[in-house]
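coords please:
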Amino acid sequence: MIEGYSEEEFGITVHAHVRPAKPISSIKLLKGRHKELGEIRRALFAKGRHMSPMSI
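Prediction:
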């Protein structure tokens, strides 16, 4: 556990910031996918190309 937090306090704090079952609430939270988004963008505008689940 993290020093200064009880297990319950830690759980409450994490739950306030991490919500894997809920949709993203702010565009600011979309980080770290620049390369993948670029590949998707290129494939969308290139004739005869497609994106497979393995490539993103």
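
can we go C-alpha only for contacts and neighbour counts from here?
Fine.

now do the buried residues in the host helix or strand of A43.
Secondary structure from DSSP states H and E places A43 in helix 34-45. For helix 34-45, the neighbour count (16 or more other C-alpha atoms under 10 Å) marks I40 as buried.

now show me the structure for the sequence below, then we'll compare the two:
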Amino acid sequence: MISKPISQSQASRLWAIAHAQGLKPCEVRSVFSEFGIVSTALITTEQYDHIIHRIQEYAAVEF
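Below you'll find the model as predicted:
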């Protein structure tokens, strides 16, 4: 079964969550790279929740 790409609304929500967590765009892209993603247009519905969870984990780590 081939997973579909996320919707524009889901992409916007992802960025809103990352922003609310205090992450910079470069940090979000770092999370994307862990999944082999270079653009939200390439995120599948199957990956979406995993990426949101990873963004929240990433934000929780203090550097």
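
where does the TM-score land?
The TM-score (TM-score structural alignment, normalised by the length of structure 1) is 0.30; 24 aligned residues with a C-alpha RMSD of 3.5 Å.

and the longest helix seen in structure 2, what does it pack onto?
The residue-count maximum for a helix in structure 2 (DSSP state H) belongs to helix 45-60. Here helix 45-60 of structure 2 touches helix 8-20, helix 25-34, going by 3 or more C-alpha pairs under 8 Å, 6 or more residues apart in numbering; DSSP states H and E.

just the angle between the last one and helix 45-60, please?
What that stands for is helix 25-34 of structure 2. Put simply, helix 25-34 of structure 2 runs at 130 degrees to helix 45-60, going by axes from the mean of the first three to the mean of the last three C-alpha atoms, to 10 degrees.

in helix 25-34 of structure 2, what counts as buried?
So helix 25-34 of structure 2, judged by 16+ other C-alpha under 10 Å, has buried residues 28-32.

which one of the residues you listed sits closest to R54 of structure 2?
Closest approach between these and R54 of structure 2, by C-alpha to C-alpha: V31, at 7.0 Å.

skipping its backbone neighbours, what lies nearest that closest one in space?
Leaving aside its sequence neighbours, V31 of structure 2 sits nearest to I55 (C-alpha to C-alpha, 6 or more residues apart in numbering; 6.5 Å).
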